[in-house]
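[1] Sequence and computational prediction follow.
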Amino acid sequence: MDLKEQLNNYIPFNHQEAQDKRIILSCLEDYPQIFFRENLLAHMTASAWVVNRNKDKVLLAYHNLYDSWSWLGGHADGEENLLNVALREVSEESGLQRLTPVLEDIYSLEVLTVDGHMKRGAYISSHLHLNITYLIEADETASLSIKPDENSGVKWFALDDAVAASTERWFQENVYKKLNEKLEILGK
């Protein structure tokens, strides 16, 4: 099933997701190269809410650019299967190799603003990440490693502690709390 079909079938969890779903579908239709960073206005990204087997802990990375603990994920860079992107990014950013999607479907979606910043000596203008989030399970006893050009720590947190560990207020209130709420509903 392609991404447009997945999005059309996706039932938004809240008003944020309903609005963001409309924007993502519109951008997929209207903007060329949306799966590539070369689209300077907006491009597709994938993130993962990585949980342990008991689903009472989540894996976060200390993201150097944002100076905050955050979920794992990254740019599609031409790959249209965003679950594969999320799995690749988790492996790259944490060193974990054995990852299992809890769901094959979209877990969450967000339109994220990215402020202008320097990366590898070049200025990157402010833009949007059209983000699809997947729920992925990993072994919390497996060895972790950092990706020095992106993060300086990778660590498991209790669910509420993961929200508190972020210094990005918007993510705390609008993304990470939502992901935990959805996890609680999934467990019922």
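    Ah, there it is. Numbering: from 1, shown residues only.
[2] make it CA atoms for all contacts and neighbour counts henceforth
    Noted.
[3] where exactly do the helices run in this protein?
    Assigned by DSSP state H, the chain shows helices spanning 3-9, 15-30, 82-94, 159-165, 169-171, 177-187.
[4] Take this one as well and set it beside the first:
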Amino acid sequence: MGYLALLEQFQPCCEQEEGDKRVILDYCRTFPQNILTRENEFAHLTSSGLVLNPSLTRVLMVYHNIYHSWSWTGGHCDGDPDFLAVALREAQEETGLARVQPLAGELMGLDILPVPGHVKRGRYVPAHMHLSAAFVLVAPEGQAVREKPDENSGVRWFDTGELSRICEEPEMVPVYEKIIRRARRWRQQNS
């Protein structure tokens, strides 16, 4: 399935997701030549994975070097239209997880996320927007994890109820909590 079809099939759970879905689809159709790459400097598609344990009660977070906060895993599509493959690859690269899989093949979140201007690898990156497609990924606790020093300085499991305490990006807490609620509903409906 192509990335546009995946975005079109996403079922919003709230007014915010309805609006973000409409804007993201319009932007993708307006800039099909570079929406999957950072060449589109104002906004581009990203894919993230909120890594949860099998009981969906704990979340694996990375301490993001740019945002100075515990954060989910994920990153730029860099031309790859397979959002799920991007989310899985980023989760493994950023945490060292050997075993991680999707809870479902469908998107669990769709958000427009602002990124402040910052320096990365010695180069200034102007403020822009991430058009974020998110999945819930499941990994057993107890696996070895490791940092990815060029991106994060910590990898750690937390109880899902701790997000508002550990996250220094308060605007991200509702995003994470919304995705966790959707994952739990999905699990109830599909078990």
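    Perfect, thanks for sending it. Quick caveat: nothing in here was measured; it's all calculated off a predicted structure.
[5] ok so, going back, same list (the helices of the first structure) but as TSV, adding distance to residue 144 of the first structure and mean neighbour count.
    Shown next, in TSV, are these (distance: least, Cα to Cα, whole Å; neighbours: other Cα atoms under 10 Å):
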stretch	distance to residue 144 of the first structure	mean neighbour count
helix 3-9	31	13
helix 15-30	32	15
helix 82-94	5	22
helix 159-165	17	18
helix 169-171	24	13
helix 177-187	22	14
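[6] Of all these, which one is nearest residue 117 of the first structure?
    Set against residue 117 of the first structure and scored by Cα to Cα, these come closest in helix 169-171, at 18.5 Å.
[7] so how far does the closest one sit from its counterpart in the second structure?
    Here the mean offset of helix 169-171 of the first structure against the second structure after fitting is 0.8 Å, by mean Cα distance after the TM-score superposition for the first structure.
[8] how close does the residue nearest to residue 42 of the first structure when sequence neighbours are not counted get to residue 185 of the first structure?
    Take residue 42 of the first structure and drop its neighbours on the chain: the residue closest to it by Cα to Cα, 6 or more residues apart in numbering is residue 128, 4.5 Å away. Distance of residue 128 of the first structure to residue 185 of the first structure, given as Cα to Cα, to the nearest Å: 29 Å.
[9] Closest to the centroid, which residue in the first structure?
    residue 47 (1.8 Å; Cα atoms, centre = their mean).
[10] got the contact list for it?
    The neighbours of residue 47 of the first structure, taking Cα atoms under 8 Å, 6 or more residues apart in numbering as the test, are 71-74, 86, 89, 131-134.
[11] one more time with 10 Å, if that's ok
    71-75, 82-83, 85-87, 89-90, 107-110, 131-136 (Cα atoms under 10 Å, 6 or more residues apart in numbering).
[12] Could you do residue 71 of the second structure as well?
    Per Cα under 10 Å, 6+ apart, neighbours of residue 71 of the second structure: 50, 59-65, 152, 155, 163, 166-169, 172-173, 176.
[13] Try it again at 7 Å.
    By Cα atoms under 7 Å, 6 or more residues apart in numbering, the contact list for residue 71 of the second structure reads 61-64.
[14] Distance check, it against residue 7 of the second structure.
    Taking Cα to Cα, one finds residue 71 of the second structure at 23 Å from residue 7 of the second structure.
[15] same question, residue 26 of the second structure
    11 Å.
[16] And residue 109 of the second structure, by the same measure?
    When residue 109 of the second structure is compared with residue 7 of the second structure (using Cα to Cα), they lie 10 Å apart.
[17] now swap in residue 147 of the second structure and tell me
    Taken as Cα to Cα, the span from residue 147 of the second structure to residue 7 of the second structure is 31 Å.
[18] Just put the helices of the first structure in TSV and tack on distance to residue 142 of the first structure.
    Shown next, in TSV, are the helices of the first structure (distance: least, Cα to Cα, whole Å):
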stretch	distance to residue 142 of the first structure
helix 3-9	31
helix 15-30	33
helix 82-94	10
helix 159-165	19
helix 169-171	27
helix 177-187	22
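[19] Residue 39 of the first structure: which of these is closest?
    helix 15-30 (10.8 Å).
[20] so where is the closest one in the second structure?
    With TM-score structural alignment applied, helix 15-30 of the first structure matches the range 15-30 in the second structure.
[21] One more: stretch 99-109 of the first structure?
    Taking TM-score structural alignment, stretch 99-109 of the first structure hits residues 100-110 over in the second structure.
[22] Done for today, thanks.
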